[in-house]
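Asks: Build me a model:
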Amino acid sequence: MLCGARSDASSLCGREGGDHQRDAAGSGPGGHAMKMNGTGMRIGVAVLALGASLLAIPSLLEAQRAAGISRVGWLEVCGPGPRRPHFDIFRARLAEHGYVEGKNLVIEQRFADCRYDRMPGLATDLVQVPVDVLFTMGTRAARIVAGTVKTTPLVVYSCDPFEHVTRLARPGGNLTGVTCMTTELSPKRLELLKEAVPKASRVMFLHDPEAAPNALKLTQEAAPRLGIRLQVAPVGAAEELLPELTMIAKERPDALFVYPDVVLSSHPRPRQLADFAIKAHLPTMHAFRFFVDAGGLMSYGATQSEIYTMAAEQVAKILNGARPSELPLRQATRFELVINNRTAKALGLTIPPSLLLRADEVIE
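Replies: Here you go, the predicted structure:
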């Protein structure tokens, strides 16, 4: 990857360049510097090129603005699926604010192929484009990008508070964004699952431990009063999902609680989880309705349309001149309970009528 190569060259230059200079100063007759070899020359050129590109960013941004063109970075951990409703919502809302892709807006998209270790390089690449503002989604991704990008305005979609947000009213620094309140709603989600499956006493909590430590803590605290013993299945990368599902099938819990992170939420994993759960005869609880659309049993959480609409509004404000540090982190206000009764029937489960009546939507 080009940006990754830049990053590696930069760190390599720091080591080899410094060592070479020390060797040169103490070598040769009369202390004269030795002639730099070809590798040293290439490294030196790489350092100069990187430094020049960073110095050029402000002037490039000014040139873009003078031409009436805004650039927004869209950085995703996983690749785009066959359908991209959230991106479409984001783009449409920007258009409503006067920023139209193909006219006065360019959206620079980057995807890390579900590899978190690629995120810093991709974020750096977007900064060097340069973009006027960078948007990323997912708590773990937001943490990585916020630790990498220090000056370019950031808008993040995060469901679990992290250290780069000092407070909701004024996040501070170069960062603002939206939060879906998924962590705070985790105990309520467990209550709804217990109501749907009253006999459930062992529930498996599937999550990325680096993305949702607070969610796990809150859910563990709520479990005993509901008569539930919570077991934990950590999935930190896409390749870890299948082994964990195999373990879950052997453990045979009464239900599966899926805390969403970017990897578990990305195509095709919602459908994989639904197919597995039906085959294993496991009722599932999710945070977002697209899991239920894919065949999961039920979900309770923020509507994704509102989240991406608010994110686009934050981006538009920054493009209009607002400082991220002065924009409050916006919180979701619309939540929905969705139940897939078709899946319930496939599981041989009868959802209590009182719960069906409270649902915002029942899929038959």
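
Asks: from here on, contacts and neighbour counts on C-alpha atoms
Replies: Fine.

Asks: what's the burial count for S354?
Replies: 10 (other Cα atoms under 10 Å).

Asks: and V178, that's in a strand?
Replies: Yes. According to DSSP: H, G, I helix; E, B strand; the rest coil, V178 belongs to a strand.

Asks: what's near enough to touch it?
Replies: Contact analysis of V178 by Cα atoms under 8 Å, 6 or more residues apart in numbering lists V155, V156, Y157, S158, I307, M310, A311, L329, R330, Q331, A332.

Asks: H281 too?
Replies: L347.

Asks: before we move on, what SS does it have?
Replies: coil.

Asks: all strands for the stretch 101-250 of the chain, in order.
Replies: Taking DSSP state E, counting those that start in this stretch, the strands of the stretch 101-250 of the chain run over residues 105-111, 133-137, 154-158, 175-179, 202-207, 229-234.

Asks: Dump the ones you listed into a markdown table; add distance to L357 as well.
Replies: Listed next are the strands of the stretch 101-250 of the chain as a markdown table, based on distance: least, Cα to Cα, whole Å:
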| stretch | distance to L357 |
| --- | --- |
| strand 105-111 | 40 |
| strand 133-137 | 33 |
| strand 154-158 | 31 |
| strand 175-179 | 28 |
| strand 202-207 | 25 |
| strand 229-234 | 28 |
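
Asks: want to put them side by side, so please do this one too:
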Amino acid sequence: MLGEVRRDDAVLAPESSNPDITIAIIEQSQALRVPAVFGTALWVGYGGLMSYGPDYYAQGVQAAAPVAKILRGARPQDVSVEGAEKIDLAVNLKTAELLGLSVPRKILFRASARWRRAHPWARDRASCAALRRALCRSSARCPGRRCSR
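Replies: As a prediction, this is how the structure comes out:
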């Protein structure tokens, strides 16, 4: 998947609804010793170097406010459209150490999340499989009871 990546490159991973792809990107980027950057902090906890993107929970809470206005009688055209108010920066210091990178202090001070522990599958490979099952079952494409995950 990342066969043409050079040592001085970095991978900006796309958002994927398939955790197998994202986990493969993390595993291959670590094997090639190339940083992987994501748009969601979830994958930083699983070994990505860093992420910068919206907090989806906070975005859902924020999206509820205009919906509530409309439900209370406001006309939809009178309700303003808003962008994400909360953007998270997350850094995995363990991954930075494994890649031989130092994280500047400015980044550490701005980071809303920092991981200093080993990746879940380094301790317990089953936690990775559990994540895959949970994400699959929350997907509309999951085959349900016949799911092999």
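
Asks: what's around G39 of structure 2, how many residues?
Replies: G39 of structure 2: 21 neighbours (other Cα under 10 Å).

Asks: just checking, it touches L49?
Replies: No. Counting by Cα atoms under 8 Å, G39 of structure 2 does not reach L49; the two are 11.2 Å apart.

Asks: before we move on, the earlier item: of the contacts of V178 of structure 1, closest to L126 of structure 1?
Replies: The shortest gap between L126 of structure 1 and any of these belongs to V155, at 13.6 Å (Cα to Cα).

Asks: Distance of that closest one relative to R334 of structure 1?
Replies: Distance, V155 of structure 1 to R334 of structure 1, using Cα to Cα, to the nearest Å: 20 Å.

Asks: Also L327 of structure 1?
Replies: 20 Å.

Asks: Give the residue from the two that has the larger number of neighbours.
Replies: L327 (19 against 13).

Asks: what do we get in structure 2 for that one?
Replies: By TM-score structural alignment, L327 of structure 1 lines up with V79 in structure 2.

Asks: so which helix or strand takes in the closest residue in space to that match that isn't next to it in sequence?
Replies: Using Cα to Cα, 6 or more residues apart in numbering and skipping the chain neighbours, the partner closest in space to V79 of structure 2 is P66 (6.4 Å). Assigned by DSSP states H and E, P66 of structure 2 falls within helix 56-71.

Asks: Equivalent analysis for W74 of structure 1, please.
Replies: Using DSSP H and E, W74 of structure 1 falls in strand 70-76.

Asks: helices or strands next to that strand in the packing?
Replies: strand 105-111, helix 119-128, strand 133-137 (3 or more Cα pairs under 8 Å, 6 or more residues apart in numbering; DSSP states H and E).

Asks: which residues in structure 2 does the second one align to?
Replies: Meaning helix 119-128 of structure 1. Aligning helix 119-128 of structure 1 against structure 2 (TM-score structural alignment) gives no matching residues.

Asks: Could you do stretch 340-350 of structure 1 as well?
Replies: The aligned range for stretch 340-350 of structure 1 is 92-102, by TM-score structural alignment.

Asks: Need the residues that contact the matching stretch.
Replies: Contacts of stretch 92-102 of structure 2 (Cα under 8 Å, 6+ apart): 30, 33-35, 44-45, 47-50, 103, 114-118.

Asks: Please repeat the previous calculation with a cut-off of 6 Å.
Replies: R33, V44, L49, R114, W115, R116 (Cα atoms under 6 Å, 6 or more residues apart in numbering).

Asks: from these, which ones fall inside helices?
Replies: V44 (DSSP state H).

Asks: Tabulate the contacts of stretch 92-102 of structure 2 (TSV), appending distance to A74 of structure 2.
Replies: Shown next, in TSV, are the contacts of stretch 92-102 of structure 2 (distance: Cα to Cα, whole Å):
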residue	distance to A74 of structure 2
R33	53
V44	40
L49	44
R114	41
W115	43
R116	47
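
Asks: Show me what G45 of structure 2 aligns to in structure 1.
Replies: So G45 of structure 2 corresponds to D293, using TM-score structural alignment.

Asks: How about that match: what's its closest non-neighbour residue?
Replies: Nearest to D293 of structure 1 is N340, by Cα to Cα, 6+ apart, at 7.7 Å.

Asks: Just tell me what A24 of structure 2 corresponds to in structure 1.
Replies: Using TM-score structural alignment, A24 of structure 2 pairs with Q272 in structure 1.

Asks: I'd like to know how many residues surround its match.
Replies: Q272 of structure 1 has 17 nearby residues by other Cα under 10 Å.

Asks: ok, now E326 of structure 1?
Replies: 15.

Asks: And the corresponding residue of structure 1 for D55 of structure 2, how far from D360 of structure 1?
Replies: Under the alignment defined by TM-score structural alignment, D55 of structure 2 corresponds to T303 in structure 1. Separation of T303 of structure 1 from D360 of structure 1 (Cα to Cα): 11 Å.

Asks: For K69 of structure 2, give me its contacts.
Replies: Neighbours of K69 of structure 2 in contact, by Cα under 6 Å, 6+ apart: none.

Asks: A31 of structure 2 too?
Replies: Going by Cα under 6 Å, 6+ apart, the list of residues near A31 of structure 2 is empty.

Asks: how does it look with 10 Å?
Replies: Applying Cα atoms under 10 Å, 6 or more residues apart in numbering, we find A31 of structure 2 in contact with I25, L99.

Asks: cool, and the one 4 residues further on?
Replies: P35 of structure 2 makes contacts with 7-12, 26, 29, 47-50, 95-96, 98-99, 101, as judged by Cα under 10 Å, 6+ apart.

Asks: just P76 of structure 2 next, same as before
Replies: So P76 of structure 2 contacts P66, V67, K69, I70 (Cα under 10 Å, 6+ apart).

Asks: now G60 of structure 2
Replies: So G60 of structure 2 contacts A84 (Cα under 10 Å, 6+ apart).

Asks: Secondary structure element holding the most centrally placed residue in structure 2?
Replies: The centre of structure 2 sits closest to T40, judged by Cα atoms, centre = their mean, with a distance of 2.6 Å. Under the criterion DSSP H and E, no helix or strand holds T40 of structure 2.

Asks: Many thanks, we can stop here.
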